[in-house]
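*Asks:* got a structure for you, letters missing:
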C-alpha cells in the first residue's frame, strides 16, 4: 500500500502573523493524524516573509506536542547551515521527548540565498564532499561510536528516522550509498524525478537502518468540491511561486481568479512545467492524478504539499486527498 505524508512550509498569509501560521500548523497536523497521514514534515527556509518554519526543530516540537501518533520531522534540515553536533543535540532532544516519532530529513542546499547562508554559519564549506561527511558525522553522534571523540548529550543513542532529500541525482546516489530512505522534491523540481528514483533503487546498499529502498516523492494537491474551486485555491501558491522566482518572495496571497491565464501562454507553460507533479481539482480529478503519479513512480510514499490561503479550505483539501489515497490503497490491496 502506498502511504501518504504531508510537507508544510507553515505559510504566513497576507494579513496574517507567524503566531497564527504556527497555530494553523498544529491544527493541520492533528487533522492529518486523524486522516491517516504517515508523517508531517516542515522545512528549513530563511529570510522569507511567507514561511514560518525557519527554526525547524522548535516547530517540530510544537507539532509533536499537538499530536499523538503521527511521525513529525524535518523535510528537511539544510545541513550546510549547521554544525552536525548541534543537529544531533536538537534531534536527540526531540527523540527523547517524542520517542519513535521523529524524522530527520537532510538536504545540502542552504534553503536561502548565499547572503542568508553566510549569516547562518561563520564559514561556507565549498568542498563537494562536505555534505556526505557531515551526514556521517551526524550518524556517528547518534550511534555514539566514539569516532568523533565527543558524546552528544542529548543525541547519543537517539534514533530519529534519517532521510536524504534531493532534487537532483546527487541525493539519490548518496541515499543509495548510505542505505537511507530517499525523498525527491518533485513538487517544485520535477525534471530528474524518474532518473533519480531509478538510480536510487539500482544502487541501493542495505544498511543497519534500511534493508531495501524506500522512496518518497513530492506532489502538490489542491482539492475542492469542484475543479473550478480548486483552480482558484491553487492560484495562491502559483502567485507565491512566481514572486519567488522573480526575486520578490512574499507572504501567501489570497486567490485570484484567472491568475494562470493572466501570465500569458509562455508564463503559464513555465508554471505548468515546474508544478507538473500536481493534482488540482475535484475528488475524482485528484484521485485520478494521484493514481497516475503512484503508478508512474512506484513510490512507497507520496509527500503531499499545498499552500492554500484559507485554513478551512486547506483542511478540506487534505481530507479529499486522504480519501483518494485510501481508494488507491484499496485497489492496490485487491490487485495484490
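*Replies:* Nice, I can see it. Keep in mind the model is a prediction, meaning the values are calculated, not measured.

*Asks:* hey, let's count contacts and neighbours off CA atoms from now on
*Replies:* OK.

*Asks:* show me what contacts residue 48?
*Replies:* Contact analysis of residue 48 by Cα atoms under 8 Å, 6 or more residues apart in numbering lists 249-250.

*Asks:* what do you get if the cut-off is 10 Å, keeping everything else the same?
*Replies:* Taking Cα atoms under 10 Å, 6 or more residues apart in numbering, we find residue 48 in contact with 11-12, 54, 111-112, 244, 248-251.

*Asks:* can you list the residues you listed in CSV and add distance to residue 47, secondary structure and neighbour count?
*Replies:* As requested, the contacts of residue 48 are exported to CSV (distance: Cα to Cα, whole Å; DSSP: H, G, I helix; E, B strand; the rest coil; neighbours: other Cα atoms under 10 Å):
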residue, distance to residue 47, secondary structure, neighbour count
11, 13, strand, 27
12, 13, coil, 26
54, 8, coil, 19
111, 9, coil, 22
112, 7, coil, 16
244, 12, helix, 13
248, 11, coil, 11
249, 9, coil, 18
250, 11, coil, 19
251, 12, coil, 21
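
*Asks:* Tell me the one of those residues nearest residue 175?
*Replies:* Of all the contacts of residue 48, residue 175 sits closest to residue 111, with 19.5 Å by Cα to Cα.

*Asks:* buried set for stretch 65-75?
*Replies:* 67, 70-75 (16 or more other Cα atoms under 10 Å).

*Asks:* same thing with stretch 303-311?
*Replies:* Neighbour count says stretch 303-311 has 303-309, 311 buried, by 16+ other Cα under 10 Å.

*Asks:* Take this one as well and set it beside the first:
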C-alpha cells in the first residue's frame, strides 16, 4: 500500500476558538505520528473564519514542536502571495529548528478571493503565471548559488523538501519540468486528476532532488465504527463545502443527520462532484475505497483529509484509516 499522510485545514468549529483549533491540530499531528502517518501538512488560507492556518509557517512551528519524527509541511504556500525571499527565510528557520522534517508545497492560487488577495499583496499586478520563475528564485535562495546576489539568512543551505501542488495541468507541467514531487488537490477539485498525473509522469525530467516521478493525491476519509456514524460525521464538511460554494463560508458546523438527503438533487450533485474522491464508512469500506483509489491513480502517496466537528471522533477516524491501510497492505 502507498504511503499515508494527512492534510489539516486547522478548522475552527462553531462555538470554538482559534487557540482550540491550533491545539487540536498539534494533538492530531502527534496522533498521526503515533499511527505511522508519513507527513502532516497544513494549507495557507486567508480571510476565512473557519480556517486557522493563515500564518502557515507559524502554525508549522507549533505542530513540529508537538511532534518528533513525522514530516511537517505546507500543503501549500501560495507563492504569488509572497516574495520568494520571505518564504526562504521562513522555511529556512523551520528547517534549522527541525532539520530533515520540513516540507514546502508550493501553489499559485490566492488561497482566498480577489478582495482578500488584494489586501494581502497590496496590488494584483503580480502575475500568477510568473509562478515557475518564483519557484526557481526560491530554489536559488536555498541553494545559495549567488544568482540572486542575496544570501537568505536563515535559508541558505536549508533543505526543505519542495513539492509542486495543483488542481490543473499547469502544476503538473511545472512539477515535471523542474523534477519535483507533485501533489494533486483531488480532495476538493477532482476533475483533472487522471490527466494531470498522466502529464506529470509523461513529461517528468529528473533533477538533483528527484530521479523519477513521485505523485501524491488528496482523498477525503470519514471513518467510524458504524456506517451511520461516518455519514453523520461527514455532514459537517459537506455543509462547509455548500456554504463555501454559495458564498457563505463560516466556521465548521456540527453534524446534521440526513443532511445530504435534505439538499435536493442539485445540491447532492454538487457534493458528489466536489467530494468524488472520498470514503465514508467503516474500516472495511475505507480499505476498499483507498485500494480502489490507488489502483486508479497509481500514486505513491495518499494525502488523507477530513474536517470533523468532534475532535475525539476525528482522531478515531485517523485510527480507523491507519487500520484500513494496514489491512490493504496485508492482502496486497
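*Replies:* Here it is on my side, so go on. Just so it is clear, the model here is predicted, and its values are computed rather than measured.

*Asks:* Next step: the buried residues of stretch 303-311 of the first structure restricted to helices.
*Replies:* The helices, defined by DSSP state H, take in residue 311 from these.

*Asks:* The stretch 151-300 of the second structure: strands as residue ranges?
*Replies:* Using DSSP state E, counting those that start in this stretch, the strands found in the stretch 151-300 of the second structure span residues 161-166, 182-184, 215-223, 278-281.

*Asks:* Pick the most buried one from those.
*Replies:* Between those, strand 182-184 has the highest mean count of neighbours, a mean of 29, where neighbours are mean count of other Cα atoms under 10 Å.

*Asks:* what does it contact?
*Replies:* For strand 182-184 of the second structure, the external contacting residues (Cα under 10 Å, 6+ apart) are 75-76, 105-107, 162-169, 171-176, 190, 192-194, 196-197, 200-201, 213-219, 299, 301-303.

*Asks:* got the buried residues of stretch 303-311 of the first structure as CSV, with distance to residue 92 of the first structure columns?
*Replies:* Listed next are these as CSV, based on distance: Cα to Cα, whole Å:
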residue, distance to residue 92 of the first structure
303, 24
304, 26
305, 27
306, 29
307, 30
308, 33
309, 34
311, 32
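
*Asks:* what packs against the helix or strand containing residue 329 of the first structure?
*Replies:* Element membership for residue 329 of the first structure (DSSP states H and E) is helix 311-335. On a contact count with 3 or more Cα pairs under 10 Å, 6 or more residues apart in numbering; DSSP states H and E, helix 311-335 of the first structure meets strand 3-8, helix 18-35, strand 215-223, helix 227-245, strand 278-281, helix 283-297, strand 301-305.

*Asks:* What residue in the first structure is the furthest from its centre?
*Replies:* Going by Cα atoms, centre = their mean, the residue of the first structure most distant from its centre is residue 149, 32.9 Å out.

*Asks:* Tell me if it really is in a strand.
*Replies:* No - counting by DSSP: H, G, I helix; E, B strand; the rest coil, residue 149 of the first structure falls outside a strand, being coil.

*Asks:* what's near enough to touch it?
*Replies:* Per Cα under 10 Å, 6+ apart, neighbours of residue 149 of the first structure: 140-141.

*Asks:* swap in the one 3 residues further on?
*Replies:* Taking Cα under 10 Å, 6+ apart as the criterion, residue 152 of the first structure is in contact with 85-90, 92, 138, 140-144, 158.

*Asks:* let's go with 7 Å and repeat that
*Replies:* By Cα atoms under 7 Å, 6 or more residues apart in numbering, residue 152 of the first structure lies in contact with 85, 88-89, 141.

*Asks:* Tell me how many other residues crowd residue 153 of the first structure.
*Replies:* Applying other Cα atoms under 10 Å, we find 16 residues neighbouring residue 153 of the first structure.

*Asks:* Let me fix that, I meant to ask about residue 123 of the second structure.
*Replies:* If you count neighbours by other Cα under 10 Å, residue 123 of the second structure ends up with 9.

*Asks:* helix/strand/coil for it?
*Replies:* Using three-state DSSP, the structure places residue 123 of the second structure in coil.

*Asks:* Just flag the most distant two among the contacts of residue 48 of the first structure.
*Replies:* Between any two of the contacts of residue 48 of the first structure, the greatest separation by Cα to Cα is 18.2 Å, found for 54 and 248.

*Asks:* Now residue 260 of the second structure. Nearest residue, chain neighbours left out?
*Replies:* Closest residue to residue 260 of the second structure apart from its sequence neighbours, by Cα to Cα, 6 or more residues apart in numbering: residue 268 at 6.1 Å.

*Asks:* any idea how far that neighbour is from residue 51 of the second structure?
*Replies:* The gap separating residue 268 of the second structure from residue 51 of the second structure is 24 Å, by Cα to Cα, to the nearest Å.

*Asks:* More neighbours: those two, which one.
*Replies:* Taking other Cα under 10 Å, residue 268 of the second structure and residue 51 do not tie; residue 51 has more neighbours (24 against 16).

*Asks:* From residue 43 of the second structure, how far out is that one?
*Replies:* With Cα to Cα as the criterion, residue 51 of the second structure and residue 43 of the second structure are 9 Å apart.

*Asks:* any shared contact partners between those two?
*Replies:* By Cα under 7 Å, 6+ apart, residue 51 of the second structure and residue 43 have these common neighbours: residue 9.

*Asks:* Let me know the helix or strand that residue 76 of the first structure is in.
*Replies:* Here residue 76 of the first structure, judged by DSSP H and E, is contained in strand 71-78.

*Asks:* Name the residues that touch the next helix or strand after that strand?
*Replies:* Counting by DSSP H and E, the element after strand 71-78 of the first structure in chain order, helix or strand, is helix 84-97. Applying Cα under 7 Å, 6+ apart, the external contacts of helix 84-97 of the first structure come out as 57, 61, 102, 134, 137-138, 141-142, 152-155, 158-160.
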